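A.B. asks: With the sequence up front, the predicted model follows.
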Amino acid sequence: MTGKENWDTTTIQKMLKNEKYKGDTLMQKTFTEDFMTGKKRKNIGQRNQYYVKDSHPAIVSPEVFDKVQKEMAKRARLKSKEDGTIETSESKYNGKYFLGNLLVCGDCGASYRRRTERGKVVWRCATRIEKGREACTHSPTLNEGWVQNALTKDVCQNGVYDEGIIRNKVDEIKIFDSYSMVCYKNGGQVKILY
């Protein structure tokens, strides 16, 4: 397509976000600011934009495109609020530790982070780590072994901790003061008491 062997991350991200791949078109993404010089600017609200569905044949299905958008938002830790607006959490996608992408504080919405304390591996709310207990008073510290055992029993159900099974079934795990809520991708939920 471009003749390049290596693709820039930004280029790939722009492609993944481009609605044209699912057969739609957003018109007036840019506009000509000065007709004499031909200078164009990104339209960030200066002009009306128009979204046209099914304007041309799709390369990927709308379902696949929407799943990619959902995964990218999850990795950016964008949070949808009840009023429909979106806010960005301070925590980012964790490529190193699998559980870091699942464990979310039920009190403040931050991700949980992996720590080693007194020779034990534990998970703790990022807000509590960065700003102290006063900033997130109801977030418990979880032992990694307990988390893995609970997921083995309640999600894997085969006696073996399997991140592949968990990744396919679980959307997120909300951590509250006295229990955890496993939120499945199919919409179901399971409460696990400590």
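C.D. replies: Right, received. Where do you want to start?

A.B. asks: Only C-alpha atoms from now on, for both contacts and neighbour counts.
C.D. replies: Noted.

A.B. asks: what are the ranges of the strands in the protein?
C.D. replies: In the chain, the segments counted as strands under DSSP state E are 25-27, 30-34, 39-42, 50-52, 78-80, 86-88, 103-105, 112-117, 120-125, 142-143, 170-175, 179-184, 189-193.

A.B. asks: helices or strands up against the second one?
C.D. replies: Think strand 30-34. Judged by 3 or more CA pairs under 8 Å, 6 or more residues apart in numbering; DSSP states H and E, the packing partners of strand 30-34 are strand 39-42.

A.B. asks: Name the residues that touch the strand it packs on?
C.D. replies: The contact list for strand 39-42, computed with CA atoms under 8 Å, 6 or more residues apart in numbering, reads 29-34.

A.B. asks: okay if I get those residues as JSON lines plus distance to Leu103 and neighbour count?
C.D. replies: What follows is the contacts of strand 39-42, written out as JSON lines (distance: CA to CA, whole Å; neighbours: other CA atoms under 10 Å):
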{"residue": "Lys29", "distance to Leu103": "36", "neighbour count": "15"}
{"residue": "Thr30", "distance to Leu103": "39", "neighbour count": "14"}
{"residue": "Phe31", "distance to Leu103": "42", "neighbour count": "16"}
{"residue": "Thr32", "distance to Leu103": "46", "neighbour count": "14"}
{"residue": "Glu33", "distance to Leu103": "46", "neighbour count": "13"}
{"residue": "Asp34", "distance to Leu103": "49", "neighbour count": "10"}
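
A.B. asks: Alongside the first one, take a look at this:
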Amino acid sequence: MGKPDIRRIAPKPQRLKRVRVAAYARVSTDHERQLSSIAAQVSYYSHLIHSTLGWEYAGVFIDEGVTGTSTKHRDEFHEMMGSARAGGIDIVLCKSISRLARNTVDLLETVRELRTLGVTIRFERENIDTATADGELLLTLLASFAQEESRSMSKNVKWGIRKKYATGGLHSRQPYGYKYKASDLVIVEDEAEVVKRVFTQFLVGESPEAIAEELNSEGIKPRRGKAFQGQVLRKILENETYTGTVILQQHYRPEIANAAVTVNTGELPRYLVTRSHPPIISPDQFQAVRDELTRRRQLGRGATPSARTCGLTSRIECSVCGRFYHRRTKTRRDKRYKFWWCETATKGKGNPCHAPQIRHTLLTNICADTLGWTEWDDEQALHQLKRMIAHPDGTLTIHTTTSDTPVVVNIHENRQS
């Protein structure tokens, strides 16, 4: 028997496992230079992932114009995390730690969650890979430096803004009707015409909601968003900027991490600057609007009838919880009708007050009969109706300015008649 022939069996070629790779980038402002940097990063990471053997493109996630001190308002960041949780990412590439987070707590929470999901992060500038043993220690140290750098930069920016305020300089104030040209506010003519219209129509008795609805029906759009809202027009009516005057440093951000902007009630100096820029509204018209706003607030929310308010608004009270009745619309097959119901019941948590629903037409007929009118009149209701109290048994106590004795009616009896 001869010598055995021994040959090594070559292993079968392993199928290359493709690694799903994503990248994350962020800039804190919409400045053109930073947006150009973002475009370069997107191009760089897309090419890197597509050209690396064994890598599979899992997306490039970009947040533009958002701060790194919190992850709360970063939509693309949350989309990336959602993809990781769904098992769609194995590696995340990031230019630097500060691009992912300037807050140490947020950074470590993110890294640790991704690690439990089997996802690693590679930070290019710091040359850190969270897959390594010493990755988290380095991250903790470097993230602390990034957080302190962010705090220092924030202080410097705030100092510059406050020095600017002290000399009458504007900062980031670009209300509807104006735009910046160099460092000056200039009038945008078509928007200024809308502003003038809002002030004029308000003074002749229209509500901000009615004006907004009219503008929207004509296809006139705000600078941002799809449609005008009543609350936005109220801010326009209350903004002294339209008279060419500004009050600087009305708000500020406290020196606390992630603090919200708050009203300045004397914590910092405020500055009144007149003839700061061209006016759209005269001081007399602005003061007239201010006086009218005060008058309507004293009368109550329903002081000016509109598409959303009427002479009954804020005048119907629930006898059980004391909240106002709200007007709602109900659709049944092809029929639509308006009705009033206690605010507690309209919140979708049942009807603990046992408050009766009252149809709008029935309620206006009852009030017109009580006040001796031939038909309902919103404007007269503002002056003659004090308040109404709705009871669970269907009775309605009506207090008017024309009589010291309230009138009690039964809505069920009136509905039958």
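C.D. replies: Sure, I can see it. The model shown is predicted, which means the values in this text are computed figures rather than measured ones.

A.B. asks: Distance check, Glu144 of structure 1 against Val160 of structure 1.
C.D. replies: 15 Å (CA to CA, to the nearest Å).

A.B. asks: higher neighbour count, the two?
C.D. replies: Neighbours around Glu144 of structure 1 and Val160, counted as other CA atoms under 10 Å, are more numerous at Glu144. The numbers are 17 against 12.

A.B. asks: check contacts around the more buried one.
C.D. replies: By CA under 8 Å, 6+ apart, the contact set of Glu144 of structure 1 is 121-123.

A.B. asks: thinking again about what came up before, tell me the most buried of the strands of structure 1?
C.D. replies: Mean neighbour count (mean count of other CA atoms under 10 Å) peaks for strand 103-105 among those, with a mean of 25.

A.B. asks: average gap between that one and structure 2?
C.D. replies: Mean deviation of strand 103-105 of structure 1 from its aligned counterpart in structure 2 after superposition (mean CA distance after the TM-score superposition for structure 1): 3.9 Å.

A.B. asks: For that strand, enumerate the helices and strands it packs against.
C.D. replies: Packing partners of strand 103-105 of structure 1 (3+ CA pairs under 8 Å, 6+ apart): strand 112-117, strand 170-175.

A.B. asks: gap between that strand and the chain center?
C.D. replies: Counting by CA atoms, centre = their mean, to the nearest Å, strand 103-105 of structure 1 is centred 12 Å from the centre of its parent chain.

A.B. asks: show me where the stretch 201-350 of structure 2 has helices.
C.D. replies: 208-217, 230-237, 283-299, 343-346 (DSSP state H, counting those that start in this stretch).

A.B. asks: May I see the buried residues of the longest one?
C.D. replies: Buried residues in helix 283-299 of structure 2, counting neighbours by 16 or more other CA atoms under 10 Å, are found at 286, 289-290, 293.

A.B. asks: quick one, what contacts the nearest residue in space to Arg359 of structure 2 that is not next to it in sequence?
C.D. replies: Spatial nearest neighbour of Arg359 of structure 2, excluding adjacent residues (CA to CA, 6 or more residues apart in numbering): Phe339 at 4.0 Å. Listed by CA under 8 Å, 6+ apart, the contact partners of Phe339 of structure 2 are 327-330, 357-360.

A.B. asks: Phe339 of structure 2 and Asn410 of structure 2: what is the separation?
C.D. replies: 16 Å.

A.B. asks: For Ile38 of structure 2, grab the count of nearby residues.
C.D. replies: Ile38 of structure 2: 18 surrounding residues under other CA under 10 Å.

A.B. asks: wait, it sits on Glu32?
C.D. replies: No - at 9.8 Å, Ile38 of structure 2 does not count as touching Glu32 under the criterion of CA atoms under 8 Å.

A.B. asks: Please spell out which residues along the top helix by length along structure 2 are buried.
C.D. replies: Across structure 2, the longest stretch assigned as helix under DSSP state H is helix 135-166. The neighbour-count check on helix 135-166 of structure 2 (16+ other CA under 10 Å) flags 135-136, 139, 142-147, 150-151, 161-162, 165 as buried.

A.B. asks: What is the neighbour count of the aligned residue in structure 2 for Lys4 of structure 1?
C.D. replies: Taking TM-score structural alignment for the superposition, Lys4 of structure 1 sits opposite Asp190 in structure 2. Asp190 of structure 2 has 9 neighbouring residues, counting by other CA under 10 Å.

A.B. asks: Count the residues that sit near the nearest residue to Val155 of structure 1 once chain neighbours are set aside.
C.D. replies: In this structure, Val155 of structure 1 finds its nearest non-sequential neighbour in Ile166, 6.5 Å apart by CA to CA, 6+ apart. Residues contacting Ile166 of structure 1 under the criterion other CA under 10 Å number 20.

A.B. asks: which residue in structure 2 lines up with Ile166 of structure 1?
C.D. replies: In structure 2, Ile166 of structure 1 lands on Ala381 (TM-score structural alignment).

A.B. asks: Please look at its match and Thr313 and confirm they touch.
C.D. replies: No - shown here, Ala381 of structure 2 and Thr313 do not form a contact pair, counting by CA under 8 Å, at 10.2 Å.

A.B. asks: In structure 1, what range does whatever helix or strand His47 of structure 2 lives in match?
C.D. replies: Using DSSP states H and E, His47 of structure 2 sits in helix 32-51. Per TM-score structural alignment, helix 32-51 of structure 2 has no counterpart in structure 1.

A.B. asks: same question, stretch 110-128 of structure 2
C.D. replies: Going by TM-score structural alignment, stretch 110-128 of structure 2 sits over no part of structure 1.
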